[in-house]
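>>> Starting from these lines, generate the structure:
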Amino acid sequence: MREPPPLPDLPDLPEVLAGAHVVALPMVRRFRGVTVREALVVEGPLGWTEFSPFVEYDDEEAATWLAAAYDFGWGTDSSPQRSSIRVNATVPAVGAGDVASVLARYPGCRTAKVKVADPGQTLADDVARVAAVREVLGPEGRVRVDANGLWNVDEAEHAIRALEPYDLEYVEQPVATVEELAEVRRRVGRLGILIAADESVRKASDPLAVARAGAADVLIVKAQPLGGVARAAELAAEAGLPVVVSSALDTSIGLAMGAHLAAVLPELEFDCGLGTAALFAADVTAEPLLPQHGAIPVRRVAADPALLAAHAAPEERRRWWLERLERCHRLLAAAG
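The predicted model follows:
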């Protein structure tokens, strides 16, 4: 794992711990095995910010997410070039009969990202789900699929060929490694389907390796896992590939960070994966960043004290998150 990015001035740790709120937000549907999303939010001088690495991540990886939180709350404010960001709908691994109700939560979205390769499901399930999405969106809609690296190369080729009739925009992380991505891209290139890399960017010791290897046509960039708005924008510029800014199942505070990242990029060819507040049954703000007319605004989000209290995590989980933040803070201090 790469070293966490150093920050010139870390905020005062006791101050951060004293102001931190840990929430447990229920999801509308299970998404990647998650039914309740835990997150830590805190207000810095620039506004509210978020620290929400997934619970299974180790401290070294999580420290990069903390660097992003500090940058957004205590760093230098960005200068957005856009006031709104077009976003895609996100379709979990639901049955085909549930697709229409899922897409209804994303008014005006012209693009849908569909989860495939979910453990316990079959390719036939994936095909039926993608077919249902295509039917709802119509021929002008854009359909992309995300396998989260769960296929091997042969499975990926077979699945992509089975899904090809539904006019895919791209396939996100069909396989796990950069070498496998390059092989899948070679095999399906003649179909005109693009390959996008997500985990091979945000979880890699060298996030630019996938671009240098010619293993992807599109990079998925996420503000928290890449260390913040400025750091992620710099990586996107160095990669020299089209990018899609996406969320990491953030609250609306974390989505605001992603929207600021999307807003500073000079080019934004694809709709972004920042409409995921629609996956939550509750949020930390009374004005969540829900998609409207296919887009979300670029603005900071303030937490609502009543909602923070209503969705406060149990005390043992709160302690777990505060201890995790403290360990990650010390890693950033050592890196600096």
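>>> Going by C-alpha atoms from here, please, whenever you check contacts or count neighbours.
OK.
>>> Would you check how far apart the closest residue to residue 295 other than its chain neighbours and residue 165 are?
Leaving out its chain neighbours, the residue that sits closest to residue 295 by C-alpha to C-alpha, 6 or more residues apart in numbering is residue 86, at 4.1 Å. Note on residue 86: its distance to residue 165, by C-alpha to C-alpha, to the nearest Å, is 25 Å.
>>> Please identify which of these two sits among more neighbours.
A direct count of neighbours by other C-alpha atoms under 10 Å for residue 86 and residue 165 places residue 86 higher, at 24 against 10.
>>> So that one lies in a helix, does it not?
No - per DSSP: H, G, I helix; E, B strand; the rest coil, residue 86 lies outside any helix segment and is strand.
>>> Second input sequence below; structure requested for side-by-side comparison:
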Amino acid sequence: MIDPALSTVLSSASDPREVFDRIAVVSLPMVTRFRGITVREAMLLRGPAGWAEFSPFLEYVPAEASRWLLAALEYATNEVPTPLHDTVPVNGTVPACTPAEVPAVVARYDGVSTFKIKVAEHGLDSLPEDLARISAVRDAAPEALLRLDANGKYADLGQGQQALRAFAEFDLQYIEQPVMPVEGLAEIRAWIADEGLPLRIAADESIRKAEDPYRVAALGAADVVIVKVQPLGGVQAALRVVEGTGLPAVVSSALDTSVGLSAGTALAAALPGERLACGLGTSSLFESDVVTSPLRAHGGVLPVGRVAPEDALLTRFRAEPAREEHWRRRLGECWDVLRAEAGC
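Presented below is the predicted three-dimensional model:
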């Protein structure tokens, strides 16, 4: 459901250029492969309230990508909730890299005391290299809290159980989305309790990709929810999900530029209750960002506040014409989806 104020904006503008007075597409090189890519493309949009980001992953069809545009529309045209904090704690993110690469990745996160480690890149076949990577992070950051993220890549309950038994030897804060279906998460969590394993489950895809994100809580499928501003359709929508599930929340990035990360800090700063380290330190995975002082952790925290990209960097990292055209076409397609949803 689209907020009435945003429906009004959509109703008054048949073309997104009537709302956004500047539109830029950037292509940012990354320091390591992450989520199968080495370059991150993003569209940045300036509206009455400031700059926002629209960067759905390339495989997302308009129906799913339109949630990301709704988030950008909200952030570019509305003020954010009153922050409860001036800074937010963040975790470092360790991609599916080799153990030898781990120390350099860990060193990019100043003062961070929690690390999320990607696992299961090839499902259960990745288990030996996953265990080696976790051990390397433990060696590089002996006092840090560790989290794992499997992105739902274990094919079934049996694979998930086998991997989780191996992971239980580590002192983990939680493991994120070991299997994809929310019913599978509920089974995994019940099995963990029966086995008495020291593991907790976090739900990500079961929140941001589900038609009913509240089923996670209804089925008892998770101990923690992962919320991301863009996939959920904005800061307010994410706040409603957190409130509706009643579970501790970790605000995470969808591999955003610093513009998108600032929307994540706005969400994290508005959350009441327990403050868990957020997955908003992903600018460290970029060689360069759209500002000369990117939103990167200092002393383990990020500041709260909007970010405006710098013209020189928008020029330097401007996407090739064909890629600009691709993103402008996506923008139009998603705008049409939102207008139809708003009854325009």
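>>> circling back: do you know how far the residue nearest to residue 295 of the first structure is from residue 280 of the first structure?
According to C-alpha to C-alpha, residue 86 of the first structure stands 19 Å off from residue 280 of the first structure.
>>> any chance you could map the helices in the first structure?
All helices of the first structure, identified by DSSP state H, fall at 13-19, 59-74, 99-103, 123-137, 153-163, 178-188, 199-202, 209-212, 229-239, 252-264, 305-310, 315-335.
>>> Work out the gap between the fourth one and the centre of the chain.
On the basis of C-alpha atoms, centre = their mean, to the nearest Å, helix 123-137 of the first structure sits 22 Å off its chain's mean C-alpha point.
>>> which bit of the second structure covers it?
On the second structure, the counterpart of helix 123-137 of the first structure by TM-score structural alignment is residues 127-141.
>>> The matching stretch: which residues count as buried?
Within stretch 127-141 of the second structure, the residues that qualify as buried are 127, 129-131, 133-138, 140-141, counting by 16 or more other C-alpha atoms under 10 Å.
>>> can you check stretch 191-198 of the second structure too?
192, 198.
>>> go on, stretch 230-248 of the second structure?
In stretch 230-248 of the second structure, counting by 16+ other C-alpha under 10 Å, buried: 230-239, 241-242, 245, 247-248.
>>> centre of the chain versus that stretch, how much separation?
13 Å.
>>> and the end-to-end length of that stretch?
Stretch 230-248 of the second structure has an end-to-end distance of 19 Å (criterion: C-alpha to C-alpha).
>>> give the contact list for the residue nearest to residue 295 of the first structure.
Contacts here follow C-alpha atoms under 8 Å, 6 or more residues apart in numbering; on that basis residue 86 of the first structure touches 109, 271-272, 294-296.
>>> okay if I get these as CSV plus neighbour count and distance to residue 25 of the first structure?
Below are the contacts of residue 86 of the first structure laid out as CSV (neighbours: other C-alpha atoms under 10 Å; distance: C-alpha to C-alpha, whole Å):
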residue, neighbour count, distance to residue 25 of the first structure
109, 24, 24
271, 24, 26
272, 26, 23
294, 20, 24
295, 23, 23
296, 22, 20
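>>> Quickly name whichever of these is closest to residue 19 of the first structure.
Each of those was checked against residue 19 of the first structure using C-alpha to C-alpha; the closest is residue 296, at 27.5 Å.
>>> what's the matching residue for the closest one over in the second structure?
By TM-score structural alignment, residue 296 of the first structure lines up with residue 302.
>>> pretty sure its match is touching residue 296, no?
Yes - counting by C-alpha atoms under 8 Å, residue 302 of the second structure does reach residue 296; the two are 6.4 Å apart.
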